[in-house]
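Q: Just the structure for this:
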Amino acid sequence: MMREPPACSHAPLMPSIQESLTTAEQLYAAHRFEDAARLVRAVLPLVPDHAVARHLLGTALCAAGRVEQGLGHITAALLLDPGQPAYAVNRAVLLQACGQRAMAERAHRRALRLRPGDGRLLDGLGTCLGELGHSDEALGLLRYRAALTPEVGDVYRKIAILQQRTGRLAEARQAYRRAWRLGGGDGLLLREALSLPVIPRSLAEIQESRARCAAVLEEARGLGLRIADPLREVGVTSFFLSYHGLDDRGLNVELARLYRQACPSLLYTAPHCREPDASARRQEMAGRRLRIGFVSDHFHAHTIGMLNQGLVERLSRDRFEVVLFFTPGPEDDLRRHLKAVADQAIDVPATLEEARRIIADARLDILYYTDIGMSPFTYFLAFARLAPLQCLSWGHPDTTGIPTLDLFLSCDAMEPEDGEAQYSERLVRLPGPTVHYRRPVLPEPRKTRSAFGLPSEGTLYLCPQSLFKLHPDYDPVLVDILRRDPGGTLAFVDPREQGQALLERLAPKGPDVAGRIRLLPGLGAMDFLALTADADVMLDPFHYSGGKTTLEALAFGTPVVTWPGAFMRGRHTLGFYRLMDLYDCVARDPDDYVYRAVRLGTDPQLRALVRARILQRSGVLFENTDTVRALEAALCAPVPPQPAGADA
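A: Down below sits the predicted model:
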């Protein structure tokens, strides 16, 4: 935080006041921020319009962690002395840190007028613009910054992130490589490897990005990389690999092996997991409840929190003591409820070292990751051995490649016959849906499609999944459905503003139907449910199926047409239908998918019959206590050793 005072923007102070401010400066320099703030507060009533005192109090409060209070005083200092660059710079930086992006953008522009060409401000404004979606202007600013200081690697890292976000992968990889060569840290090579398309332009782009990922990982392994803090230096996962419709085990195993070599601190083992006598531990566990900890970055009103709420509530308290670990996140109703129903709720910071210590101190018997791959924090945390048994479920339904994860708890009805070969973890096939999910309810009167600007006449084909789930293989099917049903409308939901890239990919394949494809903005939870319930047919994407969204559609009887994929992540909807013993909407191949979707869309009598069957049979999917009991049995069962040849 900059604290340079103006040359002379106020009347001279009385000696005692000046001495107090000087002492406060010294306390600040000694990192005694609270003491510095306390001293300035004592002086401020005597000189309420003194800009330096206001600014000093603001910086001390910010350094003590009270950022919003500090920001108010720095803003006041700037109002008192608008020409002081240090005040303008600090206000801009703090607004950005508080997530107030629009205000931060304006503050950075103002500060740049006082300090033209300031590298820190150019970086900050570029970051703000990128976060606000103004990628081209942000890239222009950062390129200008790079031209001013071409030796600063971090500028190229920021350029690479923006290039990747806008789908310019070749340029992103080049920028990451340049940042690495300028000494930006070995984590940048892994960011280069993980520069994967968000909305792939083609199957060829998917294949090229995976080949490039494999090549960079192989190169990196031979370089003896060193990464001190992977959360800061890499900060991404292989998340987008999962949407390619291909086997990710090899790449994820290689990535995990590289992290184990480059970052030994990840391989922490909790003291109670180092105890060598397994028989003594089993004896100690006999007759008491097993202590199970759940961890996720998404224990709030998020798909993961919602899917796991019932399990946390219903897990037997006779057999288990349930501990939930909460990372920083929104304090919404679901988060508060989860804290209330857990036997113990423990907050953990978003720093790996401290989080490992806190979880280790809990002396868990079982550590249950609801999802791994969505969040860099839980991905890197999982490399540590924090409980004798560590498992994950299908919140992000892909193998991790991490050897310290013992079990992958999956729904048997979703798994292909050869599912075991697709995991580095030991696959445990469980009966039932493996989630205890409440059937959603909509208030009456329900909103209908016209409330969302969609035609009230004709067939509504709804594909409300995240747009990065839509594989290029799926495009011809979507176009064909609209061609075979001239009265049909296809609607997507686009909360992340990724729809334009999808429309550009679809346009040359179906220019004649482009006018009947609609992009809806992000919807609130009740609006999303209402649209799902009112759709005539829901379309399940190829290779990556709906999970919670499919459950919600089936709860209201909406037919979901699906073509099962080769991996569990493309078979969620099939699994639900298997549990219901209902196959009217399960296609044999892409042509059959089109046939079933159009027939359901254009034949009201058939659609009504299928809706009735779904409503009649879908009860097995909701509030299924048997699936919780099966999960409990799996968690209590002895875990056999991994077979020879298992990933190390």
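
Q: hey, let's count contacts and neighbours off CA atoms from now on
A: Fine.

Q: show me the contacts for the closest residue to Ala262 other than its chain neighbours.
A: For Ala262, ignoring the flanking residues on the chain, the nearest one in space by Cα to Cα, 6 or more residues apart in numbering is Arg226 at 4.5 Å. Taking Cα atoms under 8 Å, 6 or more residues apart in numbering, we find Arg226 in contact with Asp186, Ala262, Cys263.

Q: Please provide the structure for the following sequence as well, for comparison with the first:
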Amino acid sequence: MGTREGLAKLEAGDLAGAEAEFLPVLFANPKDVPALHGLARVAMGARRFDVATDLLGQAKKLEPASERLALDFLEACSALASQQPGNASVHYALAQGFLELGDIEAARDALVASLMADPRHVQARWLVNRLLPRVCGNPQEIALWRRRTATGIAILDATVHPASPEASALELPGLLARTNFDLAYQGQDDRQFQEIYGRLVHRAMTAWLPDLAEPLLPVPFVFREDKRIRIGFASAHFTRHTVFMFLSGWIRHLDKSRFKVFCYLVNATPDDWTQEIAGACDEFRHLQCALEDSARNIRADALDVLIYPDVGMDARSFALAAIRLAPVQMAGMGHPVTTGLPSIDIFLSGELLETEASETHYSEKLVRLPGISVCYHPLQTQQTKQRADFGLDGADTIYLCCQPHQKYLPQSDGVFTEIAGLVPQAKFLFFDHPARHYDNYRFKARLRQAFLARGLDPARHLIFMPRQAWEDFIQLYGLCDVFLDSFGWSGGNTSFEALSRSLPIVTLPAPLMRGRQSFAMLKILGLDECIARDALDYVKIAVRLGTDQDWNRHIRGRIAQERGKLFDDLTPVRALEAVVAQAVVG
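A: Down below sits the predicted model:
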């Protein structure tokens, strides 16, 4: 009795017998994924597609990286949509399934179908023209989707004007469905889009909670028993996440004799890193409650300043940032693009990250903290693995390309082929997304085509590895020859960690802040020779680092000698304290 027997009966076409095997397993353990999957296949065979989608949805939550579950879910949803073509919610569920795989065109088609079934379906209406693929085949495709996004935002801005809390509440499911997160990866100035969308969300949120739209005055210090400035940080990423690594130094090192620190975990499940943040602040709140209750809980803490480290990465945090929960509200660079929100007063960036024209990129007042703006502490691990542990050849020149796919725009593919043409033993190490399997296929196909067009064998030069745990990423930094920074949006945590292992980086700074992080790190280390002037210079530096072992060792030695300047630097924290104090007490 059990899952194995159930699968055997399922293959034999005995649906009733298979169901009888799977059900006891599931009763004993409702989270048994093979049993959930098996029962879903039984339901599919019986044409009970609603039951199948429910079971597969449960299984996908337990194993989100499973491509088989994702594809079976799409099959079940498609069949259910054929059974119930007038059910907008079924088409919307199908859209979500395609979206999770990365098939944005199919997701958009399903959203259109949802709106045809019910033009009032609020999530579909908010999303249909704002979806963006993370992997595009060419610049023209990027331009197409960008035009669609502009149209979608403009239509929402023109049509969403709720006149009451009740009318605004009807828009909340759409507002909370998704932010413009993917827009920033296209390497262009997004201020216009962000401002229109920011005003829209601000308008909807303040109509829903009008009392939280009112300006706030701080409680005079003369009436306070605790004279410390009350500062809060709200994020969905006080967990094992890059935002935590990048910006948690602010929280850890603020002078607790001058500042009372509140941290709010929004819309996320806490983990061991959450406990570290909780121990570093005075008050920690896990906001598991409804959105309105979360907003009122934050406001009840009577903060002087509220900082959102990563506005734009999480829809719930974005909604909270759209209302006035503290007299002064700031955004950090966890998502390095302007928020566009009228309710955010200051954007905190770094002086080495910005250019003379940077003020034009932000709707907020831009404040440049020293250097990169953060106090970064690298992960401390010993080098315990060798190339063979990852299936890598010791004789290859390995160029580490560890950014997510969306950071690699199609117009930069030629850089890899140019390097490969000059470094015959070059291997470019990329990483798959654990769940967006369609993106993985498109990205690999695009790169392979670029190599074939150059007369190069993709199999000889391209390595695609499953995404690694942070600890193994760190091990790989110690095993690769060169770190190739991405164009348009550079490495952040990855660049810090690479430099902590003395791995040489080659970068080409972009005009926008999000493309200048590795540049800033190399400037601090005095390694201008690793900063390219243009794409041709980038290739030249990368080739030399991959072929001139003496120069590679020289650069590694200089990184090792100077990297103390890069880590655990309290200067930005002291500057942040001064900015906050000036904003509160003048």
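
Q: re earlier: so which of the contacts of Arg226 of the first structure belong to helices?
A: Among the contacts of Arg226 of the first structure, the members found in helices (DSSP state H) are Ala262.

Q: Just the closest of the contacts of Arg226 of the first structure to Glu34 of the first structure, please.
A: Proximity to Glu34 of the first structure was ranked across those by Cα to Cα; first place goes to Cys263, at 35.6 Å.

Q: Please give me every residue in contact with that closest one.
A: Applying Cα under 8 Å, 6+ apart to Cys263 of the first structure gives the contacts Arg226, Ile227, Ala228, Asp229, Pro230.

Q: okay if I get those residues as a markdown table plus secondary structure and distance to Thr573 of the first structure?
A: Formatted as a markdown table, those follow (DSSP: H, G, I helix; E, B strand; the rest coil; distance: Cα to Cα, whole Å):
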| residue | secondary structure | distance to Thr573 of the first structure |
| --- | --- | --- |
| Arg226 | coil | 42 |
| Ile227 | coil | 40 |
| Ala228 | coil | 41 |
| Asp229 | coil | 39 |
| Pro230 | helix | 35 |
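
Q: Go through those residues and give me the one with the most neighbours.
A: Within the contacts of Cys263 of the first structure, most neighbours by other Cα atoms under 10 Å means Pro230, with 22 neighbours.

Q: isn't that one right up against Gly187?
A: Yes: with contact defined as Cα atoms under 8 Å, Pro230 of the first structure and Gly187 form a contacting pair (6.8 Å).

Q: so who does the residue lying closest to Leu570 of the second structure once chain neighbours are set aside touch?
A: Spatially, and ignoring its direct neighbours in sequence, Leu570 of the second structure is nearest to Cys375 (5.9 Å; Cα to Cα, 6+ apart). The contact partners of Cys375 of the second structure, taken as Cα under 8 Å, 6+ apart, are Phe246, Leu247, Gly249, Trp250, Phe567, Asp568, Asp569, Leu570, Thr571, Pro572, Val573.

Q: list the ones among the residues you listed that the first structure also has?
A: Among the contacts of Cys375 of the second structure, the ones still in contact in the first structure (both residues aligned by TM-score structural alignment, their matches' Cα atoms under 8 Å) are Phe246, Leu247, Gly249, Trp250, Phe567, Asp568, Asp569, Leu570, Pro572, Val573.

Q: Could I have the buried ones of these as PyMOL selection syntax?
A: Buried members of these, defined by 16 or more other Cα atoms under 10 Å, are picked up in PyMOL with:
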select buried, resi 246+247+249+250+569+570+572+573
